[in-house]
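Participant: The following comprises the amino acid sequence and a computationally predicted model.
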Amino acid sequence: MSKVKTAYFCQNCGYESTKWVGKCPGCQQWNTFVEELVQKDNKKASPNDWASYIDKDTSKRTRHLNEVETKESPRILSSDAELNRVLGGGIVPGSIVLVAGEPGIGKSTLFLQMGLQLKGITTLYISGEESEQQIKMRADRLNMQNEHFYLLTETSTNIIFQEIKKLKPQLIIVDSIQTLESSFVESSPGSVSQIRECAAEFQQFAKETNTPVFLIGHITKEGAIAGPKLLEHMVDTVLQFEGDRHYAYRILRTLKNRFGSTAELGIYQMNDNGMNPVLNPSEILLTQKEESLGGIAIAATIEGQRPLLIEVQALVTQSVYGTPQRT
């Protein structure tokens, strides 16, 4: 019987160590190392494992750069103009996109809505957090239907890739990457090892099948993306969904994009019908439409590559004191 292999991982940044240390050399945080099993005993890959989803010759050889044929695949355009903007003009086939945000900010609603709006594209929505009934209830509230939209409530990547092989979806949404678990790693879902392994499996799938994959992720109490920092390096695009849960407006910000600019942002308004794109944010930022009113100034600013008009209001009254009172 082989010896069980373990290692210590920083739960904040994913730094790996053979022994426990108090202060992480990577992120300088204290008491963040947890012992995890690196792999199961006698675990070997077989033709029936998750990587057999594609039926082709996977033999590799060294090739000269000039021998490589480039294929310009058209981007997939969603009905959401704001999402197309932050992705650099649409969804790139074979790309893997990580979307992070606070709990309850609307990540699941936004990408369920995106999947339902993609007509003629077979979409698989994988949920490890909600049941089929809960997702169906949200879709009914959005008042959207799509005959090419499929649900899968599962956390095991082995079963997930078996279903993917049968369905052959053209786009995949995973909600969320922290809930998945792989049999190649014997640790609890959400651990650094599990997140890294599950993300690596979807990364290989996306590149070999040219299928875009969206990974919805959690964030820590400090506001950073939960899981190892390696997760952000593995994906092609990182999006941050921001906003105050007590207000209706949300911002989708690009932190990393291999296929477009990182200076783009999308603005949404959340209501009973889901996330509505705000195409002209200056319209909602300006409350007074009359030019003759005093005490109002309009300032132009820019956020990323997006110009915004901001309204500043001031009220001035005559003071009877030597030193004016300010409120």
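Facilitator: Now that the structure is in, tell me what you want to look at. Here the structure is a predicted model, which is why all the values come from computation and not from measurement.
Participant: Could you use CA atoms for every contact and neighbour count after this?
Facilitator: Will do.
Participant: helix or strand right after the helix or strand containing residue 193?
Facilitator: Secondary-structure assignment from DSSP states H and E places residue 193 in helix 192-209. Per DSSP H and E, the first helix or strand lying C-terminal to helix 192-209 is strand 213-217.
Participant: Summarise which helices and strands that following strand is packed against.
Facilitator: For strand 213-217, the elements it packs on are strand 96-101, strand 171-175, judged by 3 or more CA pairs under 8 Å, 6 or more residues apart in numbering; DSSP states H and E.
Participant: So which residues make contact with the helix holding residue 193?
Facilitator: Helix 192-209 is contacted from outside by 9-11, 14, 36, 38, 51, 53-54, 94-96, 157, 177-178, 180-182, 184-185, 187-189, 211-213, 227-228, 230-231, 234-235, using CA atoms under 8 Å, 6 or more residues apart in numbering.
Participant: still on that earlier bit, want to try a markdown table for the helices and strands packed on strand 213-217, with distance to residue 80 as columns?
Facilitator: Converted to a markdown table, the helices and strands packed on strand 213-217 look like this (distance: least, CA to CA, whole Å):
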| stretch | distance to residue 80 |
| --- | --- |
| strand 96-101 | 16 |
| strand 171-175 | 16 |
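Participant: Check it against this one:
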Amino acid sequence: MAKVKSAFVCTECGAEYRKWQGQCSSCQEWNTLTEVRLASARPGASAPAQGRSGYAGDLSRDVVDLSNVDLSEVPRLSSTFAEFDRVLGGGLVPGSAVLLGGNPGAGKSTLLLQTACKLAQQRRILYVTGEESLSQVAMRAHRLQLPTTGLKMLAETSVETILAVAEREKPEILVIDSIQTMHLEDISSAPGGVAQVRESSAALTRFAKQSNTVLLLVGHVTKDGTLAGPKVLEHMIDASLLLEGGADSRFRTLRGQKNRFGAVNELGVFAMLEQGMKEVKNPSAIFLSRQEEQAPGSLVMVVWEGTRPILVEVQALVDESALGNPRRVAVGVDQNRLAMLLAVLNRHGGLFTGDQDVFLNVVGGVKVLETSADLAVLLAVVSSLQNRALPKELVVFGEVGLSGEIRPVPSGQERISEAAKHGFLRAIVPRANAPKQAPKGMEVIPVDKLSDALEAL
């Protein structure tokens, strides 16, 4: 009888060790090593030749000069959602593996079911569910009033069975909901474990590469919002997308975290309605639902997401602190950057907030990842500190340096044009982003330093 071998695998980075230890030497995390039983090879069995990526047979063995590589664009399949295609980089690429993650109830299964039902009218699609029964999926499709003819369904968690059915059906798109419920018979650990998720993903991805099938995987997330499972899972796939949205909001944002076929900074906006997920054509309209009476601390800024500008509202609240250490709370903006901007405001703007609590919020649940929001954040803080409302038709963007200078940001002309389309009449922008001719009916105020922006108010 073959001896059962085991290894200890880190759940954060996927590093393997022969014995247990408290800290992972690769990612420096503590108590992340779990024991995994390894499948012992049968006598006489030969392992398939594998490349560095771990796939068998998907890599070419012929050496080709780089100048002779075919540069023809890979054909893409539309997902029937323009916002989904935007985040994917133009559509689904045959032979690619896409992982869609998100919190429970975010709408992952709903989005993929709508996509599969619409595409099934002209393409071969196999939808595999491991978390729900076929009747539950059918009831959801009926409730969403989706076309159900042509969509092949399978309720299965065994990867071997799924691959056998896929070999017979030969689908163009294979949907797995979800990867944490899949298991291989040769792996003795429970579904959802490090070994099961890793090996199941490798087997499914290998099939997708060899058969030129689009593989769509649904993944769970941990309590801190990262994808559950070993980190090696994110290296196997071609695109990793995260569907975000709070339980108290009907809007969902789809953001790319990794994409080998497109940009990773694209943002897609959806609305969760009774008929399912509906794409939002103009995201700026939903993020600018402002009140008639302007309140102090409220200001509109223009952020750049992927290939388009989006207007969002930032709100600041500055209040006297009853604590020895004033609070700095930021939602939607990096909290460390807020502390840095407040220090710049004190040094180069002459406004002291060291004894004040500062609360900052980006309306709509948008996470601002770029530095163009610096100037808008500071002016919103100044508005709340002075208890004076800013003009409702004012829009601001620009990066603030540590020496108080206002630095230019990319795509400044497009940001100003987008603000003019939404009826804004004034804009405070970096001088390097000021256009030679402002849009008709709009006043553009260029500034070089933070003191200039404060004087412009």
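Facilitator: Looks like it came in fine. These numbers come from a predicted model, not from an experiment.
Participant: right, so of the helices and strands packed on strand 213-217 of the first structure, which gets closest to residue 162 of the first structure?
Facilitator: Ranking those by their distance to residue 162 of the first structure (criterion: CA to CA) puts strand 171-175 first, at 13.9 Å.
Participant: mean shift between the closest one and the second structure?
Facilitator: On superposition with the second structure, the mean distance recorded for strand 171-175 of the first structure (mean CA distance after the TM-score superposition for the first structure) is 0.5 Å.
Participant: which other helices and strands contact that strand?
Facilitator: Counting contacts by 3+ CA pairs under 8 Å, 6+ apart, strand 171-175 of the first structure packs against helix 107-117, strand 123-127, strand 213-217.
Participant: Surely residue 73 of the first structure and residue 93 touch.
Facilitator: Yes: in this structure residue 73 of the first structure lies within contact range of residue 93 using CA atoms under 8 Å: 6.8 Å.
Participant: Counting neighbours, go ahead and name the busier of those two.
Facilitator: More crowded of residue 73 of the first structure and residue 93, by other CA atoms under 10 Å: residue 93, with 20 against 10.
Participant: How about residue 31 of the first structure, nearest residue that isn't a chain neighbour?
Facilitator: Leaving aside its sequence neighbours, residue 31 of the first structure sits nearest to residue 22 (CA to CA, 6 or more residues apart in numbering; 5.2 Å).
Participant: again with residue 87 of the first structure
Facilitator: residue 260 (6.5 Å).
Participant: looking at it, that neighbour is touching residue 91, isn't it?
Facilitator: No: between residue 260 of the first structure and residue 91 there is no contact under CA under 8 Å: 10.7 Å.
Participant: the more surrounded of the two?
Facilitator: residue 91 (24 against 16).
Participant: And the more buried one? What does it align with in the second structure?
Facilitator: Taking TM-score structural alignment, residue 91 of the first structure has residue 92 as its aligned residue in the second structure.
Participant: now residue 79 of the first structure
Facilitator: Checking TM-score structural alignment: residue 79 of the first structure goes with residue 80.
Participant: Can you give me the neighbour number for its match?
Facilitator: Residue 80 of the second structure, neighbours per other CA under 10 Å, totals 14.
Participant: List the contacts of the nearest residue to it once chain neighbours are set aside.
Facilitator: Of all residues not flanking residue 80 of the second structure in the chain, residue 115 sits nearest, at 6.6 Å (CA to CA, 6+ apart). Contacts for residue 115 of the second structure (CA under 8 Å, 6+ apart) come out as 79, 80, 81.
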